[in-house]
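Trainee: Fold the following for me, if possible:
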Amino acid sequence: MDFELRILGSSSATPSANRHHTAQILTIGNQYHLIDCGEGTQMQLMLYKIKHQRICNIYISHLHGDHYFGLVGLLSTMHLQGRQLPLRLFGPPGLSEILTLQLRYSGTNLSFPIHFQELDTTQYFKIYEDKQLTVHTIPMEHRVPCCGFLFREKPKPRPLIKEKLPKSLTPPQLVRLKWGEDIKDEQGAILVANKEVTNEPKRSRSYAYCSDSRYKPAILPYLHHIDLLYHEATFANDLCERAEYTFHSTARQAAQIALAANVRQLIIGHFSVRYKDLNPLLEEAQAVFPKTDLAIEGSIFCIRE
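Mentor: Sure, this is the predicted structure:
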């Protein structure tokens, strides 16, 4: 099953000629999860041939325009193209009111239902779950209510070794073996030991999106050993005082979070428009955490099982 991230936008508050506002697509299996939706997101979806009708969930981290100004346009296009499938939308207080006003005064009655969940951005809390995935909020520290999102695959079943299975096993017993149980008799004696007839399950994967925030080590417990971490890095560390004042982070600070959390890979983004060349930011982060990459538009990060 696919588990990959596509970067659609990596700029901070002001866009530049070659960098768009924040947006990402996380593909898990056959579902698209859109994370933030800055201005121009639907144009980026078209550029990279991502079918927006396959988007099942949209997550908005906070209500600064570079993270959601593209949302009403995308919803309108979905409507104009006849979407019928429900859409799940997660966002901070105020987002529902904003969308209601925009749609009301444009005379737009969407052709599909939106299931909106207002987020408490101060809590680590499970907001979504299906058969394969859970999504939790990560409380960030920004000028307005803001949260990140943690995506985790659920534990996977153990593959059965067919040639080692007794022929007398029933379908329910096979299911129990897949989920790590031994088969026992009524007295509790083991008839079939799970480890003797199954292999280790495939690894469950994880991705954390840490949106706009001051350097916040308090989030480390939520990030330990995840596969892929995106953390904003608006400034280089020579502007760490400005980062603190504007509730943003530096490239070095993002790398310090990745190192302390022992993640597999770090992506930095949300770059200030002042940086025409991003290599100094990359080098600053890699000096602390070598497995760092830039969130460049069009980049794909695959997480293998």
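
Trainee: drop to CA atoms for contacts and neighbour counts, all remaining ones
Mentor: Noted.

Trainee: does Y32 belong to a helix or a strand, and which?
Mentor: Assessed by DSSP states H and E, Y32 sits inside strand 31-37.

Trainee: I would like the residues contacting that strand, please.
Mentor: 21-27, 54-61, 66-71 (C-alpha atoms under 8 Å, 6 or more residues apart in numbering).

Trainee: Mark which of the residues you listed are buried, thanks.
Mentor: Applying 16 or more other C-alpha atoms under 10 Å to the contacts of strand 31-37, the neighbour count classes 21-27, 55-61, 66-71 as buried.

Trainee: Sitting in strands, which of the residues you listed do you find?
Mentor: Counted as lying in strands by DSSP state E, out of the buried ones among the contacts of strand 31-37, are A23, Q24, I25, L26, T27, I55, C56, N57, I58, Y59.

Trainee: Distance to T137 added to those residues, as a markdown table?
Mentor: What follows is these, written out as a markdown table (distance: C-alpha to C-alpha, whole Å):
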| residue | distance to T137 |
| --- | --- |
| A23 | 17 |
| Q24 | 16 |
| I25 | 17 |
| L26 | 16 |
| T27 | 18 |
| I55 | 19 |
| C56 | 18 |
| N57 | 14 |
| I58 | 13 |
| Y59 | 10 |
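
Trainee: Second input sequence below; structure requested for side-by-side comparison:
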Amino acid sequence: MESMNVTILGCNSALPVIDRFQTSQIVHFREKMFMIDCGEGAQIRMRQLKLKATRLNHIFISHLHGDHVFGLIGLISSLGMTGRTADLVIHAHPDLEKLLQPQIDYYCTDMNYKVVFESFDPRKHALIYEDRSLRVTSIPLKHRVPTSGFLFEEKEKPNHIIREMIDLYHIPLREIPHIQHGADFITEDGIVIPNTQLTRTSLPPKKYAYCSDTAYSKRITPWIEGADVLYHEATFLHADILRAKTTGHSSAFQAAEIARDAHVRQLIIGHYSARYAQIEDLLQEAKSIFPNTQLAYDGLNIQI
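Mentor: A predicted model of the protein is given here:
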């Protein structure tokens, strides 16, 4: 299976703090980079972490609150200054094009590349990106404005054929793709060799789920079921649950409940309110429900 990992560029909520910028992440897969959200400071973190923006071709925007999009125009402008020619595709609510295109037209008149807007409805669960090895689906979330999470899912690969079996049974090259997809092999003597003797099962496809910003919502659990890693916002401690409900956010306790109920392997919490000087309290609250929980921090790299 191909390597998949996630780099946190920013993990705070609307008010950035000295060591935590606003929300942004990079998903790395098969030499490609996909950005999720682009809060202020995203391009600075990319430079600090020596991430090559030339590999970035797709940006997924969860919703149109400023702490998730205010870094876009700066990043777009900087990419133009580096001589970029490849299109940059932004997947987002249709209103983003209306808001951002005038800024591009005003500030980025000499760019040599195009910004392409691919709109989707954040209120619907749908396939919004696909290539040969990866698919991205939207996850409708519960927030004050239309908001979507994202599931990055590696496509299933065919079984691995055992090299020794090819030589042993003199299997022609034309038969290998059929065997990898489950076919048995029949020798020239008419002997049927079961597929189970010829192949090894591939590893399960990797899954990364991103759910921010959102109030507690049980309906997302089927869409993120069994994810290897779930990033779920934990803006507040449960003692501030009334504030969480008012603002359309979750507590660390609720994020852990979602992770537990969806049977994910690991939970990463983030999008912290600036009111908390000690975010470790959020971690302890989540761990009381879901032990395999980790705090997000700027620069964290998560292997999927």
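
Trainee: Might you calculate how far stretch 272-283 of structure 2 sits from the centre of the chain?
Mentor: Offset of stretch 272-283 of structure 2 from its chain centre (C-alpha atoms, centre = their mean, to the nearest Å): 23 Å.

Trainee: Give me the contacts around it.
Mentor: 11-17, 233-237, 252, 269, 293-295.

Trainee: With structure 2 overlaid, how far apart is the strand holding Y32 of structure 1 on average?
Mentor: After superposition onto structure 2, strand 31-37 of structure 1 sits on average 0.5 Å from its aligned residues (mean C-alpha distance after the TM-score superposition for structure 1).

Trainee: Can you name the next helix or strand after that strand?
Mentor: helix 41-47.

Trainee: tell me the contacts of the residue nearest to Y113 of structure 2 when sequence neighbours are not counted?
Mentor: Leaving aside its chain neighbours, Y113 of structure 2 sits nearest to T85 (4.4 Å; criterion: C-alpha to C-alpha, 6 or more residues apart in numbering). Going by C-alpha under 8 Å, 6+ apart, T85 of structure 2 touches N112, Y113, K114.

Trainee: What strand or helix carries T85 of structure 2?
Mentor: With DSSP H and E as criterion, T85 of structure 2 is part of no helix or strand.

Trainee: what's the spacing between it and S77 of structure 2?
Mentor: 13 Å (C-alpha to C-alpha, to the nearest Å).

Trainee: ok, now H65 of structure 2?
Mentor: 20 Å.

Trainee: Tell me if I'm right that Q253 of structure 1 and P217 touch.
Mentor: No - Q253 of structure 1 is beyond contact range of P217, at 9.5 Å (criterion: C-alpha atoms under 8 Å).

Trainee: quick one, which of these two is more surrounded?
Mentor: Taking other C-alpha atoms under 10 Å, Q253 of structure 1 and P217 do not tie; Q253 has more neighbours (25 against 13).

Trainee: Would you mark the buried spots in the helix or strand harbouring the more buried one?
Mentor: Q253 of structure 1 is located in helix 251-261, with elements delineated by DSSP H and E. Buried residues in helix 251-261 of structure 1, counted by 16+ other C-alpha under 10 Å: A251, R252, Q253, A254, A255, Q256, I257, A258, L259, A261.

Trainee: Give the aligned equivalent of the first one in structure 2.
Mentor: A251 of structure 1 is assigned A252 in structure 2 as its aligned equivalent, the criterion being TM-score structural alignment.

Trainee: Tell me who's in contact with L95 of structure 1.
Mentor: L63.
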